[in-house]
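Asks: what's the 3D shape of this:
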Amino acid sequence: MTIVRQQSLSKAVESPEKLAHKHLTTERMQDVHLLLQNLVNSEEATVKLVLDCLYDIGAVNLIDQKFRSRFLNKTMKKIARMSKPVFRVFAWQWFKKNSPQLIANWLQTQVAFVAPAAKPKKVVVEVPQVHSYSLVETDSLRKEIKYLRYQVRWLTAITVVALSAFGITITTLNYNSAAPLQSRQSVPFKMPD
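Replies: Okay, here's the model as predicted:
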């Protein structure tokens, strides 16, 4: 006895025109992907300049958002400037690997002309009444929060100082290792005639 599932019987059969259109669409999107890969490879310098500009803007915005302290802000911006060459290498590899497919997918959604999904309706949720704290508990919690914030500031400062010292040490070692090494070979001395 054979068991046949109801779902497998209810699948609609696609017309040959739709199948041909899907096949053509797939081929053309592969062409778009290959063209985008070619564009990225041929315009390497331009892509790297774009990535540099985006890094400059994004690093400053992120540091301004995350570090309010003037000292930390300036220090982190200097570290970001020093780490830019490392970012450039990794960003180029990522961009070369992923961007043609991402751009091709985005372009395909643009030419699909699919109606956007209906916006979900706002749902009102009733929140049960929360137990309020007494003045003593509130004051104790406020003091604990202040103390934890103080500890976070100290840990952030220590981390920044340690990273700065590490960066300076690496830079100094790289600078000093570039100096020519002295030779230990003796130079023969010739007497003038």
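Asks: hey, let's count contacts and neighbours off CA atoms from now on
Replies: Noted.
Asks: residues of stretch 48-63 that come out buried?
Replies: Going by neighbour count (16 or more other C-alpha atoms under 10 Å), the buried part of stretch 48-63 is Lys48, Leu51, Asp52, Tyr55, Ala59, Val60, Ile63.
Asks: and stretch 65-74, by the same measure?
Replies: For stretch 65-74, by 16+ other C-alpha under 10 Å, it's Leu72, Asn73.
Asks: for it, how far is the first residue from the last?
Replies: 13 Å (C-alpha to C-alpha, to the nearest Å).
Asks: can you give the contact residues for that stretch?
Replies: Here stretch 65-74 makes contact (C-alpha atoms under 8 Å, 6 or more residues apart in numbering) with Ile63, Asp64, Ala157, Val160.
Asks: show me which of those are buried.
Replies: Buried by 16+ other C-alpha under 10 Å: Ile63, Asp64, Val160, out of the contacts of stretch 65-74.
Asks: structure for this one too, so we can compare:
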Amino acid sequence: MTIVRQNALNTTVNPLVNSPETSAEKVIEAERMRDVLVLLQNLINSEEATVKLILDCLYDVGSVNIINKKLRMKPLNRVMKLIARMSKPVFRTLALNWFKKNCPQLITNWLHTQVAFENIQNLPEKVAVEVAELQPYPIAPTENLSQEIINLRSQVKLLAGISIIAIAILGVTAIRLN
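Replies: Reported below is the predicted structural model:
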């Protein structure tokens, strides 16, 4: 007499049996994610003033931090902060266009990864391996690097001087016109 368990008979599950159900779920998932994308686009369009205020705040903080990090000389630092304040409207226009074009899709993709509940632990390892394997630039000798640093510093000084002169000319022109 042979005893056969019922569970032992159904150990292999045919993937084709669940295929229509899975494909229907994938279609519904894709439609819902498209709905999320459209809703985010509508939200950004209807709350454009809020998006502009957010971008302004990010620009204020980011511009000051990057100027403080890159420029140590006080007079040049102050001048660049003034230039950053004057260029804010241009940034706002460019950033708003970029935000409207790219952010709904980026946010949708991020939200989809949050609700997919897939194993995300493998993704950072793959990225780290790809970055570690790539070396696009050969390591240069220290003499070339030091010469390159000297050249870059002189270019920064030249550009800073040109910027200061341009701002001074702009100021003088504005004063004469008034």
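Asks: any idea what the TM-score is?
Replies: Remark: TM-score between the superposed chains equals 0.70 [TM-score structural alignment, normalised by the length of structure 2]; 147 aligned residues with a C-alpha RMSD of 2.9 Å.
Asks: related to what we said a few turns ago, just the ones of the buried ones among the contacts of stretch 65-74 of structure 1 in helices?
Replies: Among those, DSSP state H puts Ile63, Asp64, Val160 in helices.
Asks: which among those residues gets closest to Leu107 of structure 1?
Replies: Lowest distance from Leu107 of structure 1 to these (C-alpha to C-alpha) belongs to Ile63, with 32.5 Å.
Asks: follow-up on the earlier one: looking at the buried residues of stretch 48-63 of structure 1, which are in helices?
Replies: Of the buried residues of stretch 48-63 of structure 1, the ones assigned to helices by DSSP H are Lys48, Leu51, Asp52, Tyr55, Ala59, Val60, Ile63.
Asks: run a quick neighbour tally on the nearest residue to the third one once chain neighbours are set aside.
Replies: Using C-alpha to C-alpha, 6 or more residues apart in numbering and skipping the chain neighbours, the partner closest in space to Asp52 of structure 1 is Arg88 (6.9 Å). By the criterion of other C-alpha atoms under 10 Å, Arg88 of structure 1 has 16 neighbours.
Asks: could you say which helix or strand contains Arg88 of structure 1?
Replies: Under the criterion of DSSP states H and E, Arg88 of structure 1 resides in helix 84-112.
Asks: give me the stretch of structure 2 that that helix matches.
Replies: Under TM-score structural alignment, helix 84-112 of structure 1 corresponds to residues 88-116 of structure 2.
Asks: how about the matching stretch: buried residues?
Replies: Applying a neighbour-count criterion of 16+ other C-alpha under 10 Å, one finds Lys88, Phe91, Arg92, Ala95, Leu96, Phe99, Lys100, Cys103, Pro104, Gln105, Thr108, His112 buried in stretch 88-116 of structure 2.
Asks: just to revisit the earlier point, quick one: residues contacting the residue nearest to Asp52 of structure 1.
Replies: With the criterion set at C-alpha under 8 Å, 6+ apart, Arg88 of structure 1 makes contact with Lys48, Leu51, Asp52.
Asks: and the last one, what's its match in structure 2?
Replies: Looking back up the chat, that one is Asp52 of structure 1. Asp52 of structure 1 maps onto Asp56 in structure 2, with residues paired by TM-score structural alignment.
Asks: ok, Trp154 of structure 1 to Ala91 of structure 1 distance?
Replies: Distance, Trp154 of structure 1 to Ala91 of structure 1, by C-alpha to C-alpha: 32 Å.
Asks: repeat for Ala12 of structure 1
Replies: Ala12 of structure 1 is 45 Å from Ala91 of structure 1, where distance means C-alpha to C-alpha.
Asks: again, but for Ser69 of structure 1
Replies: Distance, Ser69 of structure 1 to Ala91 of structure 1, by C-alpha to C-alpha: 29 Å.
Asks: also Lys74 of structure 1?
Replies: To Ala91 of structure 1, Lys74 of structure 1 is 24 Å away according to C-alpha to C-alpha.
Asks: please, where are all the helices along structure 1?
Replies: Applying DSSP H to structure 1 gives helices spanning 6-9, 16-42, 44-66, 70-82, 84-112, 135-177.
Asks: format those helices as CSV; extra columns: distance to Ala118 of structure 1.
Replies: Shown next, in CSV, are the helices of structure 1 (distance: least, C-alpha to C-alpha, whole Å):
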stretch, distance to Ala118 of structure 1
helix 6-9, 27
helix 16-42, 26
helix 44-66, 33
helix 70-82, 42
helix 84-112, 17
helix 135-177, 43
